[in-house]
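> generate a structure from the sequence data that follows.
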Amino acid sequence: MDSATFLPKYLHLYRRILEERIHDRRPIGIDVTVDGLAFLLGEENTIKLFQSLMALKERARMEEKRKRPINIFLLNRGRASDRLVSWIALYSQYVIEFCSSVDSTKEKMVIRKSPLPDFKPREGGYRFWIERGRVIIE
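As a prediction, this is how the structure comes out:
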């Protein structure tokens, strides 16, 4: 895998999944960790890939009549540069940060960015954990 072939391969696979599996449902994609991609391809190449991907998504939004996908990009902030974090935040509609707490089974969840018109970050955030296979947000 390299930066020249990643996006064409990704798009080919994505289109195939849309045609064969998704049909008229809204697709949700969880992609590799962005910090891992930057490690494999280099930070500059990863940023360029995201710029290309966002341009392709905008073109598809205008030209294609189908439900728009929800993409979830995971980022380990401890492994990424501030520059990479800034670029990903710029392209993201939502930014949700999870922080470990003293109790290792519960994390603090803070919504940093949202396109909702009246959005204001909640002071202190939320608590997030999984209990008996269920996600709990308090």
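> use CA for all of it now, contacts and neighbours both
Fine.
> longest strand of the protein?
Ordering each strand of the chain by length in residues (DSSP state E) puts strand 106-113 first.
> other SSEs contacting that one?
When contacts are defined as 3 or more C-alpha pairs under 8 Å, 6 or more residues apart in numbering; DSSP states H and E, strand 106-113 sits against strand 95-100, strand 126-131.
> give me the contact list for the first one.
This points to strand 95-100. Contact partners of strand 95-100, identified using C-alpha atoms under 8 Å, 6 or more residues apart in numbering, comprise 89, 106-114.
> list the buried ones in the lengthiest helix in the chain?
Ordering each helix of the chain by length in residues (DSSP state H) puts helix 43-63 first. Using 16 or more other C-alpha atoms under 10 Å as the test for burial, helix 43-63 gives 43, 45-47, 49-50.
> another for comparison:
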Amino acid sequence: MFDETNIFTLENAAVLFTLVLFFLFFMMIVNVIRFSLASSKFKKYTKEKLQLNQKENRREKVYFYENESFIYLKFLLKRKFLDSSDKSYIEAGNKSFRLYLIFVFNVFLFMVAFITFVILFGEYIHNLK
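Presented below is the predicted three-dimensional model:
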């Protein structure tokens, strides 16, 4: 009487999970673009204000050269831009910081979802012929 034609199979689950992975990957790319656009504006303000240059650190007889991007990222993560009195600079810094956190969360979520996908459906995909 009732034909069960819409059974949720393992193959359908794998396809659905793959679509979720593609969506997370797409959102990761979108967040990279958003962060880089906001970051470039904030980096320009920071260069004008602080004149970030290469620094040389010496640790245990080895020289480490910190390039401009690394110094800028440390500056952003320590939120030193809040010491400024310029409102637009603080807003640009907060936006960059928030978008950086969203990007890191998105990368973490994608990696967890991918590992879960491999654990759940790896044997099934391996047995496909």
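> let me see the TM-score of these two.
The TM-score (TM-score structural alignment, normalised by the length of structure 2) is 0.25; 47 aligned residues with a C-alpha RMSD of 4.2 Å.
> show the subsequent helix or strand relative to the longest helix of structure 1.
Per DSSP states H and E, the first helix or strand lying C-terminal to helix 43-63 of structure 1 is strand 70-73.
> so which elements touch that next one?
Where contact means 3+ C-alpha pairs under 8 Å, 6+ apart, strand 70-73 of structure 1 is packed against strand 28-31.
> flag every buried residue along the helix or strand following the strand it packs on.
Note on strand 28-31 of structure 1: by DSSP H and E, the next helix or strand toward the C-terminus is helix 34-41. Buried positions in helix 34-41 of structure 1, judged by neighbour count with 16+ other C-alpha under 10 Å: 34-38, 41.
> which one is the residue nearest to the spatial centre of structure 2 nearest to, not counting chain neighbours?
By C-alpha atoms, centre = their mean, structure 2 has its centre lying nearest to residue 103, at 2.9 Å. Spatial nearest neighbour of residue 103 of structure 2, excluding adjacent residues (C-alpha to C-alpha, 6 or more residues apart in numbering): residue 31 at 5.5 Å.
> residues in contact with the one you found?
Counted by C-alpha under 8 Å, 6+ apart, residue 31 of structure 2 has contacts 99, 102-103.
> can you put those in CSV and add secondary structure and distance to residue 109 of structure 2?
As requested, the contacts of residue 31 of structure 2 are exported to CSV (DSSP: H, G, I helix; E, B strand; the rest coil; distance: C-alpha to C-alpha, whole Å):
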residue, secondary structure, distance to residue 109 of structure 2
99, helix, 15
102, helix, 10
103, helix, 10
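> for those residues, give me JSON lines that also has distance to residue 18 of structure 2.
As requested, those are arranged in JSON lines below (distance: C-alpha to C-alpha, whole Å):
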{"residue": "99", "distance to residue 18 of structure 2": "25"}
{"residue": "102", "distance to residue 18 of structure 2": "22"}
{"residue": "103", "distance to residue 18 of structure 2": "20"}
